[in-house]
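Novice: quick one, structure for this:
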Amino acid sequence: MTKLAIDGGNPVRTAMLPYARQSIDDDDRRVVGEVLKSNWLTTGPKVKEFEEAVARYTGAAECVAVNTGTAALHAAVWAAGIGPGDEVIVPAISFVASANCVLYVGATPVFADISPDTLNLDPEDVKRKLTSRTKGILAVDFAGHPCDHDALRAIADEHGLIIIADAAHSLGATYKGRKVGTLQEITALSFHPVKHVTTGEGGMVLTDDADIAKRVRSFRHHGIDVDLHARHKTNSWEYDIVDLGFNYRLPDINCALGVSQLVKSDRWLERRRSIVATYHEALYGLPMLQLPEQRANGFSAWHLYVVRLNLEAITTSRSQVFAALRAENIGVNVHYIPIPWMTHYANLGYKRGQWPVAEGEYERVISLPIYPSMTDSDVSDVVTAVKKVLGAYSR
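Specialist: This is a model prediction of the structure:
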């Protein structure tokens, strides 16, 4: 048997393969350069152009660009009218921004468990977590696979709740033939470098409700009631602060990059699906692994490729498998530590042991590298390393 790199053997790769990374080409650099030569670096025409491009791509009526995905979530929760005394149900497994945004407005996150197949929010546990204070549901499309949005919608309609779709992972995905971006009243996107489309940092709020969009536009600009362009048209210097807002504007530099990236997003999505197909074929049947699932009613955007270790079939821990794969220069990651386990949330009174699926699955998840610019050789290296490491630790 080949000696593992962690034990002094030769690694599969000579350089680390990251779990994700951006893809930037000459077209991207050119459009950013054009903005740098223009009169507008922020609050200019590229912002509207990017918003309109995302609206066309998703079918959303209104799109409002902000400077991070977290800002998009914050703005969405605020625009939904959620505040002190309210509760919002969120999944126990997600990036922390999904719950932090609820705290930002003075409301309380209530963590629900996840479904064991897709690791998305479990509608049945959502029902169990409802109280008289529940105001909304924040539904995360984990790893790019859409939630069971219709089941969540039925719960929301019965109890008069608003749903915010956290689609940071799922731009380009579909659910029952409908594109992500129009599945709930409000959708939040992220354009971080590891996402499907990047603006460096950035986010967007999508909605068909013009009033919500107007509130978000004010919120991203300090709570000002009219923007610079509206004042310019009327030759007025007057404005008012109608709400406490933030400076969440996304500059034209970033938006130009987003416009250029979005043109390539479908091609990149096909590449992600090709990588997934290769992984599925090469790793299927290994008793040490449970591969990610895709429900028949949806097409995942495959932001992450999250496998789960069958711990009873190996002689070691997830931590050791993780370290061994990193030693082979495969940049695996773990998505995610349960949010209620974080120190800040523990200090707020959240106790471990209340989310058996989320807490159990966390102990065995590992994310394999997946991004469009991976070569076939890169993908082959991942497969080789996974088989090498799991073979060494198999029972």
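Novice: use CA for all of it now, contacts and neighbours both
Specialist: OK.
Novice: what about the strands in the stretch 1-150 of the chain?
Specialist: Counting by DSSP state E, counting those that start in this stretch, one finds strands in the stretch 1-150 of the chain at the ranges 62-66, 87-91, 108-112, 134-140.
Novice: this one as well, want them side by side:
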Amino acid sequence: MSLTAASPDVSHNARPYLYGGEEAALTDALRARQYNHGPVTEEFEQAIATYLGVPETVAVASGTAALHVGLLATGVGPGHEVIVPSFTFCATIQAILATGARPRFIEVNPGTGCVEPSEVLAALTPRTRAVMPVLYGGRAVDLAAARPALDEQGVTVVEDAAQAFGSWQGEHRVGATGVVTCFSFGPIKNLTCGLGGAIVPRTPLEADTCRRLRGLGIVESAARRAEATTYRVDGFGMRVQMSPLNAAVGLVQLRHFHEAETRRRELWRAYAAALNGIDSVALVDADVDRTVPPLCAVRIPDGRRDRVFRALRDRGIGVGVHYPPNHTQPAFSPWYRPLPVTERLGREIMTLPFHQHLTLADADHAAGELRRALAGASR
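Specialist: Sure, this is the predicted structure:
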């Protein structure tokens, strides 16, 4: 489908995009009759590693599982704190709590939605064991300025790169920059497996730890267990492997990823051009030349966001809110601390329809409706 073809498809905020080969790949995986973990999963892991330029990746059942396993593999547990932005999907925080650690919420730059090194350094305590930057909108986060202090204290960086598959940090893809990186391959991500995730470990030992954690703590591989009369469990583990069914979908998606990369950047730039000149809208900067954007976020100031949101939904425009701040959620109230920048951002943020079914004309139409809704909200 051409990005310039007319297609009124703005009623969804996000939608999965399939290229046509996924159904046949699923059928082949079903016929192989190995649904828990198998050669197709391992083929997907190696394909992702090759794409990123890293030695290996560990595929898991979801992006949330990737965060949970990644944190555990780096030694995060009870009594530890993890520095994390409040401005993220709640899955990020739930993964921290699942380790027995506690979140220490910090502010983000409202222009990017991402954390800054200065905020990370200001939040360090003796209990800090990890920092989890969230790559909002697919934008890479560079914590180089904070790394000496983090390294001195033994603090690990575990990236929540759920939205950032394919993006760049300097000369490297996100995931190849030397920190633990966790991806999501959920339904509406840049690359979907239907459901799935992956961890990029730093060392072979860390990779082995991730594999045991995802596979119930069992030491032997599935292939070795099939030829043995026993197996060994040497620690805690969960059943969060990626099914070959999901991996089969991901392999097809990866073969077409250049198309996803190109189209998503074109769509984001189309929105930026269409929104230019609307003084009461601030576009959250995705650094699109180096980012594969999964969304297009704007800020609606002056208390008008909710009225504009409702007006656009009434007009069939699938806007969303990504995300309400987590430090104000009831489940996370024990770790509340005032974050005025994030609280204001939470009142202003709104995401426009963004998926590969959209055309450039759709982006222009959605921006025009936003302009009209803003005018109505000002009266």
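Novice: after superposition, what's the TM-score here?
Specialist: Remark: TM-score between the superposed chains equals 0.94 [TM-score structural alignment, normalised by the length of structure 2]; 373 aligned residues with a Cα RMSD of 1.8 Å.
Novice: can you redo the strands of the stretch 1-150 of structure 1 as TSV with mean neighbour count and distance to residue 245 of structure 1?
Specialist: Formatted as TSV, the strands of the stretch 1-150 of structure 1 follow (neighbours: other Cα atoms under 10 Å; distance: least, Cα to Cα, whole Å):
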stretch	mean neighbour count	distance to residue 245 of structure 1
strand 62-66	27	12
strand 87-91	27	21
strand 108-112	24	20
strand 134-140	26	21
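Novice: any chance of a markdown table for the ones you listed, columns distance to residue 389 of structure 1?
Specialist: Output for these, formatted as a markdown table (distance: least, Cα to Cα, whole Å):
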| stretch | distance to residue 389 of structure 1 |
| --- | --- |
| strand 62-66 | 42 |
| strand 87-91 | 31 |
| strand 108-112 | 34 |
| strand 134-140 | 32 |
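Novice: need the counterpart of residue 307 of structure 1 in structure 2.
Specialist: In structure 2, the residue equivalent to residue 307 of structure 1 is residue 298, according to TM-score structural alignment.
Novice: after superposition, how close is the helix or strand its match falls within to structure 1?
Specialist: Using DSSP states H and E, residue 298 of structure 2 sits in strand 296-299. By mean Cα distance after the TM-score superposition for structure 1, the fitted strand 296-299 of structure 2 averages 0.5 Å away from its aligned residues in structure 1.
Novice: pull out the buried positions in that strand.
Specialist: By 16 or more other Cα atoms under 10 Å, the buried positions in strand 296-299 of structure 2 come out as 296-299.
Novice: the stretch 201-350 of structure 2: strands as residue ranges?
Specialist: With strands called from DSSP E, counting those that start in this stretch, the stretch 201-350 of structure 2 shows them at 282-283, 296-299, 349-352.
Novice: in structure 1, what range does the first one match?
Specialist: Counting by TM-score structural alignment, strand 282-283 of structure 2 lines up with residues 290-291 of structure 1.
Novice: and if you look at the last one?
Specialist: The counterpart of strand 349-352 of structure 2 in structure 1, counting by TM-score structural alignment, spans residues 365-368.
Novice: average gap between the matching stretch and structure 2?
Specialist: Superposed on structure 2, stretch 365-368 of structure 1 shows a mean distance to its aligned partners of 0.5 Å (mean Cα distance after the TM-score superposition for structure 1).
Novice: and that stretch, how far out from the chain middle?
Specialist: Centroid separation for stretch 365-368 of structure 1 versus its chain: 15 Å, with Cα atoms, centre = their mean, to the nearest Å.
Novice: residues in contact with it?
Specialist: With Cα atoms under 8 Å, 6 or more residues apart in numbering as the test, stretch 365-368 of structure 1 has contacts from 19, 304-309, 318, 322, 330-335, 382.
Novice: can you tell me which of those residues is closest to residue 86 of structure 1?
Specialist: Nearest to residue 86 of structure 1 among these: residue 335, at 27.9 Å, using Cα to Cα.
Novice: okay, now the counterpart of the closest one in structure 2: neighbour count?
Specialist: Correspondence of residue 335 of structure 1 to structure 2, assessed by TM-score structural alignment: residue 322. Counted with other Cα atoms under 10 Å, the neighbours of residue 322 of structure 2 add up to 18.
Novice: quick check, the match of residue 307 of structure 1 in contact with residue 283.
Specialist: Yes. Shown here, residue 298 of structure 2 and residue 283 form a contact pair, counting by Cα atoms under 8 Å, at 4.4 Å.
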